[in-house]
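[1] what would the 3D arrangement of this be:
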Amino acid sequence: MYIDTHVHLNADQYDEDIQEVIDRALEAKVSKMVVIGFDRKTIERAMKLAEDYSFIYAVIGWHPVDAIDCTEEDLQWIEELAAHEKVVGIGEMGLDYYWDKSPKDVQQAVFRKQIRLAQKVNLPIIIHNRDATEDVLRILQEEEAYLTGGIMHCFGGSVETARQCIDMNFMISLGGPVTFKNAVKPKEVATEIPLEYLLIETDAPYLAPHPHRGKRNEPALVTLVAEEIARLKGISIEQVARETTNNANNFFRLND
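    Presented below is the predicted three-dimensional model:
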């Protein structure tokens, strides 16, 4: 069995065939999926999916690209929804310096507020980091994010950075890029970081793994991520599936 720990089944790209996508995931032995909501529309959709399917869970938060649109009312709403039994984390939150829709200071302020919110509701945090590693790590340290712990989603940093994150009580999640032929850092991380700290994800509909790169991604393809990690580590895919599933169940407290 596999768990896709980060998927956007609430995206418009699945409007026409969501049930078929879910069915293919189940056929591929993806037993649980964690759907990420990161603004009003996607949070509402994530909550509905979590309520409609026993094996789907929700993570809710505000994406750094859209931080400029985040209001105190939005954060209050997220805090209220966090009490729902199917909400298992807060995010994706963080910093994105690639896109310039939201100024850096606004992103950082909304990031800090969400870390504090997560601490208040006692849920782990899911981190989005693009071109902002130094500031992400600094803010996580300053806000004592180790208290909740979290996941470095679709991790693309170095082995050294991965170890810094693990020291702060964070898991490392690998997605489709680990299968890309030119993806040096994700492959190094998959090789060097012990399996007990790894999770797998698709980030679907984005970042489809090789040989589907450039096409719409879906949770069934998380098996290709596991396959590549197994190849890099020289272990069986069964072991990767078993251990990453155990990691996800324990991290999100899905066995409680």
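
[2] please make it C-alpha for all contacts and neighbour counts, starting now.
    Will do.

[3] in the stretch 151-256 of the chain, which spans are strands?
    170-174, 198-200 (DSSP state E, counting those that start in this stretch).

[4] my bad, should have said the stretch 1-150 of the chain
    Under DSSP E, counting those that start in this stretch, the stretch 1-150 of the chain gives strands at 2-7, 30-37, 56-60, 87-96, 125-130, 150-152.

[5] for these, which one sits closest to Gly176?
    Smallest distance to Gly176 across those (Cα to Cα): 11.5 Å, for strand 2-7.

[6] same for that closest one, what does it pack against?
    Counting contacts by 3 or more Cα pairs under 8 Å, 6 or more residues apart in numbering; DSSP states H and E, strand 2-7 packs against strand 30-37, strand 198-200, helix 222-233, helix 237-252.

[7] to compare against the first, here's the next sequence to fold:
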Amino acid sequence: MFIDSHCHLDRLDLGRHDGSLANLIQAAGDAGVEEMLCVAIDLNQFEEMYRRVKPFGNVYASAGIHPCHVGECPFDKERLREAASRERIVALGETGLDYYYSKELAEQQRESFAGHLQLGSEFGLPVIVHTRDAREDTLDVIREHADPNVAGVLHCFTESREMALAALELNFYISFSGIITFRNAEELRDVVRAVPLDKMLIETDSPYLAPVPYRGKQNEPTYVPEVARCIADVKGLRIEEVAEATRENFYQLFTKARSR
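    Next up is the predicted model:
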């Protein structure tokens, strides 16, 4: 029923699942989470991540360099092109701009971001975008380099309503995480109200940002229904409607993905 559109399975502590990624994925399935997208943050760690998730038919993967990692893993077009050609790669990223943690790398981040968008156009793959404290620059790079026929998603969205609406006009989706369940996130829930259901995705960004009532614990794909539940409450919908819509949106955006 549910799809976790953004998680980092290779960064999870599997202790409570007897050290088994298979057990974690089964636990998610038992909670109604049918599929998930494991997102890369560093090409230096890509091979190990891809090796771990490839055996699971309900797990897709991406290839990319997080903006906070461009220092130790600079953008390499040929290396990224090779990674993007793999069988279960359905997206590029995550890429983008982060001026909160790594503003000193701003120019490298912009070059890497533009390169991901250009390769997205070449491969017909959507781009997963991280943005923090860089609203205008993020939109400017998208306007200049994104292919509107391929598009992408602003993941774990925490920015303004105005930025969300601007991204929608550029054919980007907005993905919400467990942050929308936090007590102090009313402004972000206003963004949920403003974004049409047919342009939304849901995610955990696990192992980070566990939703209420699991806040403070390690996040896992198992908890993505709590994000859908919050969206349903905010929009006055049934959780089943949110699950169905976000599932369809996932396939509309990540066209290489397939249902089991």
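
[8] could I get the TM-score for this pair?
    Laid over one another, the chains give 0.94 as their TM-score (TM-score structural alignment, normalised by the length of the first structure), with 255 aligned residues with a Cα RMSD of 1.7 Å.

[9] as JSON lines, the strands of the stretch 1-150 of the first structure with mean neighbour count and distance to Met171 of the first structure would be great.
    Shown next, in JSON lines, are the strands of the stretch 1-150 of the first structure (neighbours: other Cα atoms under 10 Å; distance: least, Cα to Cα, whole Å):
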{"stretch": "strand 2-7", "mean neighbour count": "28", "distance to Met171 of the first structure": "11"}
{"stretch": "strand 30-37", "mean neighbour count": "26", "distance to Met171 of the first structure": "15"}
{"stretch": "strand 56-60", "mean neighbour count": "27", "distance to Met171 of the first structure": "16"}
{"stretch": "strand 87-96", "mean neighbour count": "27", "distance to Met171 of the first structure": "13"}
{"stretch": "strand 125-130", "mean neighbour count": "24", "distance to Met171 of the first structure": "10"}
{"stretch": "strand 150-152", "mean neighbour count": "26", "distance to Met171 of the first structure": "5"}
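
[10] can I get the ones you listed in a markdown table with distance to Ser102 of the first structure?
    Output for the strands of the stretch 1-150 of the first structure, formatted as a markdown table (distance: least, Cα to Cα, whole Å):
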| stretch | distance to Ser102 of the first structure |
| --- | --- |
| strand 2-7 | 23 |
| strand 30-37 | 18 |
| strand 56-60 | 19 |
| strand 87-96 | 9 |
| strand 125-130 | 13 |
| strand 150-152 | 21 |
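
[11] out of the ones you listed, which gets nearest to Gln19 of the first structure?
    strand 56-60 (12.6 Å).

[12] quick one: that closest one to the second structure mean distance?
    Compared with the second structure after the fit, strand 56-60 of the first structure shows a mean deviation of 0.6 Å (mean Cα distance after the TM-score superposition for the first structure).

[13] once you drop chain neighbours, what's closest to the equivalent of Ala28 of the first structure over in the second structure?
    In the second structure, Ala28 of the first structure lines up with Ala31, judged by TM-score structural alignment. Excluding its sequence neighbours, the residue lying closest to Ala31 of the second structure (Cα to Cα, 6 or more residues apart in numbering) is Thr222, at 5.9 Å.

[14] surely that neighbour touches Met36?
    No. Judged on Cα atoms under 8 Å, Thr222 of the second structure makes no contact with Met36 at a distance of 10.2 Å.

[15] still on that earlier bit, now for the residue nearest to Ala31 of the second structure, how many residues are close by?
    Using other Cα atoms under 10 Å, Thr222 of the second structure has 23 neighbouring residues.

[16] with Tyr97 of the first structure instead?
    Quick note: Tyr97 of the first structure (other Cα under 10 Å) scores 17 neighbours.

[17] so it makes contact with Asp131?
    Yes. Counting by Cα under 8 Å, Tyr97 of the first structure does reach Asp131; the two are 5.4 Å apart.

[18] which ones are touching the alignment partner in the second structure of Thr133 of the first structure?
    Per TM-score structural alignment, the equivalent position to Thr133 of the first structure in the second structure is Arg135. Taking Cα atoms under 8 Å, 6 or more residues apart in numbering as the criterion, Arg135 of the second structure is in contact with Glu159, Met163.

[19] flag every buried residue along the helix ranked longest in the second structure.
    When the second structure is parsed with DSSP state H, its longest helix is helix 106-123. Neighbour-count burial for helix 106-123 of the second structure flags 106, 108-110, 112-121, 123 (criterion: 16 or more other Cα atoms under 10 Å).

[20] stretch 63-74 of the first structure now?
    Those would be His63, Pro64, Val65, Asp66, Ala67, Ile68, Cys70, for stretch 63-74 of the first structure by 16+ other Cα under 10 Å.

[21] turn those residues into a markdown table, columns for distance to Thr161 of the first structure.
    Formatted as a markdown table, those follow (distance: Cα to Cα, whole Å):
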| residue | distance to Thr161 of the first structure |
| --- | --- |
| His63 | 22 |
| Pro64 | 20 |
| Val65 | 22 |
| Asp66 | 26 |
| Ala67 | 25 |
| Ile68 | 28 |
| Cys70 | 29 |
